[in-house]
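what follows is a predicted protein model with its sequence.
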Amino acid sequence: MQIHVARNSTPLGVYSQDEVVDALNNGQLLLTDLAWREGMSTWVPLADWSEFKSVITASPFISSASGLDAAGTTVPWEKTKSLGMFWATIKGAIVDPKQTFAAGRFKFSDYILFSYLGVLFYLPFALYGQWQSPHLNQQIADLLRSFNNPALDSAIQGLLESAEQPVYYGIVGFLCLAVIYPFILAAGGFLQWLGLKILRQKVSIEQSMVSSIVGVAVANLCFAPFVLTMSVAWLYLALVVLLWIPLLILQCRASAAVIKVSPGILFSSWIILGLIFCLCCCCFIGSLGFLFR
């Protein structure tokens, strides 16, 4: 028996009965999702299917203990769009992402404001970082110069030129970026969806976009306080080296919880996309070299 499942008018895939049960148990599918099979006159919520009644009490993603409300969501932000719920969602994404995102609508339109709030709270740190960038570049150039290695001369020159540029260039650029930030993350979510499709994962495009927004917000807000160390180059660089892996793990866990895949699979999709991008760049450069030789 092949069962077609959709959420918010977006097809999620075709499942067997056993696959639907497994997906309900791990939170990949919700009882509010609509399903149809051959012979049915209309789409019906999975909760109304007699075959899946037993899953309602058996699954930790569906029981009342999971915090599922009448709107069919465990995500604080989807229950009430407020500053308190924004921070509750960020906290949940860090502490217990699977429980926080066990069930939800995950509509991109619901998370545009969420993304802007993330930018707003990160903005003071970003502006401070832009203000400190010339000083940081100067310190890094001095550090590289101390190695007395001629191979580093071009890098040192580039850092010194960057340090001489007006600070407001970076500030204006960041503010312009902030205006379209949710849609840039949505584009990243679409690419992420392509990577997951290569790995044969059944994820909706919209849900992948939301996962991108949530994951990046978690990483940015966790790193934001450490931007204040940019006035001391060696300390800032040491923190970047020490923290990039933990931050990547936090981002990957949060994003994976939204789309109901394992963090390992999600990270693998990122690696695949990176390899494809590098391959395309190499082919493009090779083509230019062939044309203009």
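Happy to help now that I have it.

hey, let's count contacts and neighbours off CA atoms from now on
Will do.

element containing A35?
strand 34-36 (DSSP states H and E).

centre of the chain to that strand, how far?
28 Å (CA atoms, centre = their mean, to the nearest Å).

what's stretch 280-293 in contact with?
Applying CA atoms under 8 Å, 6 or more residues apart in numbering, stretch 280-293 turns out to have no external contacts.

ok, then the element right after the helix or strand hosting G129?
Secondary structure assignment for G129, by DSSP H and E: helix 112-145. Along the chain past helix 112-145, the next helix or strand (assigned with DSSP H and E) turns out to be helix 153-164.

buried set for that following helix?
Buried residues in helix 153-164, counted by 16 or more other CA atoms under 10 Å: I156, L159, L160, S162, A163.

between that helix and helix 112-145, how many degrees?
Counting by axes from the mean of the first three to the mean of the last three CA atoms, to 10 degrees, helix 153-164 lies at 130 degrees to helix 112-145.

another one to put next to it:
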Amino acid sequence: MQIHVARNSVQLGVFVPEDIVAGLSTGRFHASDLAWRDGLPAWTPLGDWPEFRAVGVPASPGVATPDVPPVSTVPWEQGKSLGSFFATIKAAVVNPSVLSTGRYAFGDWVVFCYLGVLFSLPFQLVNAIVFGDKNAEVAEWLRKLNIAELSQTVEQMAKAEPAPVWITVFGAGMGLAIAPFIYAFFGVLHWLGQRVFRYQVPLERTVAASLLVAAILAVLMAPLQLLAFNFGAQMVISSVFFIPALVVYFRCFGAATGVSPWKQFGISSFVWFVLCCCCCALPGILFWWAAATR
């Protein structure tokens, strides 16, 4: 178990319980120092931790220690720049625990997400302009699967006219404009899932964390767009990177929200299961209602 310790708004580092016990005995740590570990909703004084009272550390009085949040060590929250943007992505991938100290104001991370999507835009345009429409190639790939139920769809795709380049570019631009708000919407749904499982993570923090991890994946996965010269190769390589991408996503999301990555994965699976059930059940109910009222 790793515990983050801070004093007077300054992050002291990440320690194991044995180090903290020794530090309390020697005076390195104080009962008033704030501490946090994965799964806790907020920072609390070391004096309030039951496992450290055996060292002789008194519980802190309710009014003696002000609830001062530690300084954020997330580069993006220390200064907005391209350098801090890429430094945040590097820190999130290499050492996700850095994200635990973030404040996660919604406006800050909307900008961050826009930068992430903007970074991926040139790769999308190269994919669309250089490699062209993929309908014919996808149709040929599906035809090789020899699935009778898909034969009509395959023929329609093979005969479809390629979309004009300007439509592709316009669509990419519109996608850039609304993408962060789509990610934010799914962040709200995930927050509801957390509430179902009684995790009291603030709404703003959950949504901001969703924007953060969406931007990270947009940057990391953007180069895969350059493999569009071969649809089969792109599918295979994307599949290989799927599991590592999930690991990065939920490690970062878990660190930012203070909830275990595995628990966040379970919550996300639950939310998507409910969405899929609703999307499948609603058309069925409408169809049944229409048939019953004829």
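Arrived safely. This structure is a prediction, so every number in the text was calculated from the model and none was measured.

and the TM-score between them?
Put the two chains on top of each other and the TM-score (TM-score structural alignment, normalised by the length of the first structure) is 0.74; 242 aligned residues with a CA RMSD of 2.8 Å.

show me what the strand holding A35 of the first structure is packed against.
Packing partners of strand 34-36 of the first structure (3 or more CA pairs under 8 Å, 6 or more residues apart in numbering; DSSP states H and E): strand 3-7, strand 44-45.

element containing the aligned partner of A172 of the second structure in the first structure?
Mapped onto the first structure by TM-score structural alignment, A172 of the second structure lines up with F174. In this structure, F174 of the first structure sits in helix 167-179 according to DSSP H and E.

on average, how far is that helix from the matching bit in the second structure?
Here the mean offset of helix 167-179 of the first structure against the second structure after fitting is 1.9 Å, by mean CA distance after the TM-score superposition for the first structure.

related to what we said a few turns ago, average offset between the helix holding G129 of the first structure and the second structure?
Helix 112-145 of the first structure sits 2.1 Å off on average (mean CA distance after the TM-score superposition for the first structure).

and V14 of the first structure, what element?
According to DSSP H and E, V14 of the first structure maps onto strand 10-15.

and if you look at I271 of the first structure?
With elements taken from DSSP H and E, the one containing I271 of the first structure is helix 263-291.

can you pull the buried residues of that helix?
Residues of helix 263-291 of the first structure classed as buried under the neighbour-count rule (16+ other CA under 10 Å) are P263, I265, L266, F267, S269, W270, I272, L273.

turn those into CSV, including distance to P11 of the first structure.
Shown next, in CSV, are the buried residues of helix 263-291 of the first structure (distance: CA to CA, whole Å):
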residue, distance to P11 of the first structure
P263, 23
I265, 21
L266, 20
F267, 24
S269, 21
W270, 23
I272, 24
L273, 23
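
which one of the residues you listed sits closest to G195 of the first structure?
Closest approach between these and G195 of the first structure, by CA to CA: S269, at 4.6 Å.

what does that closest one align to in the second structure?
In the second structure, S269 of the first structure lands on I267 (TM-score structural alignment).

surely its match meets L192?
No: in this structure, I267 of the second structure is not within contact of L192 by CA atoms under 8 Å, at 9.5 Å.

that older thread, in TSV: the helices and strands packed on strand 34-36 of the first structure, plus distance to N25 of the first structure and mean neighbour count.
Below are these laid out as TSV (distance: least, CA to CA, whole Å; neighbours: other CA atoms under 10 Å):
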stretch	distance to N25 of the first structure	mean neighbour count
strand 3-7	15	19
strand 44-45	16	16
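
so which bit of the second structure is stretch 210-222 of the first structure matched to?
Counting by TM-score structural alignment, stretch 210-222 of the first structure corresponds to 208-220 in the second structure.

what is the orientation angle of the helix holding F174 of the first structure with helix 112-145?
Taking the same axes, to 10 degrees, helix 167-179 of the first structure and helix 112-145 form an angle of 150 degrees between their directions.

for D110 of the first structure, what are its contacts?
Counting by CA under 8 Å, 6+ apart, D110 of the first structure has contacts E78.

mind redoing it with 10 Å?
Shown in contact with D110 of the first structure (CA atoms under 10 Å, 6 or more residues apart in numbering): W77, E78, K81, V210.

could you do V247 of the second structure as well?
By CA under 10 Å, 6+ apart, the residues touching V247 of the second structure are V93, F253, P261, W262, F265.

counterpart of the second one in the first structure?
Which is F253 of the second structure. When the first structure is aligned by TM-score structural alignment, F253 of the second structure is paired with S255.
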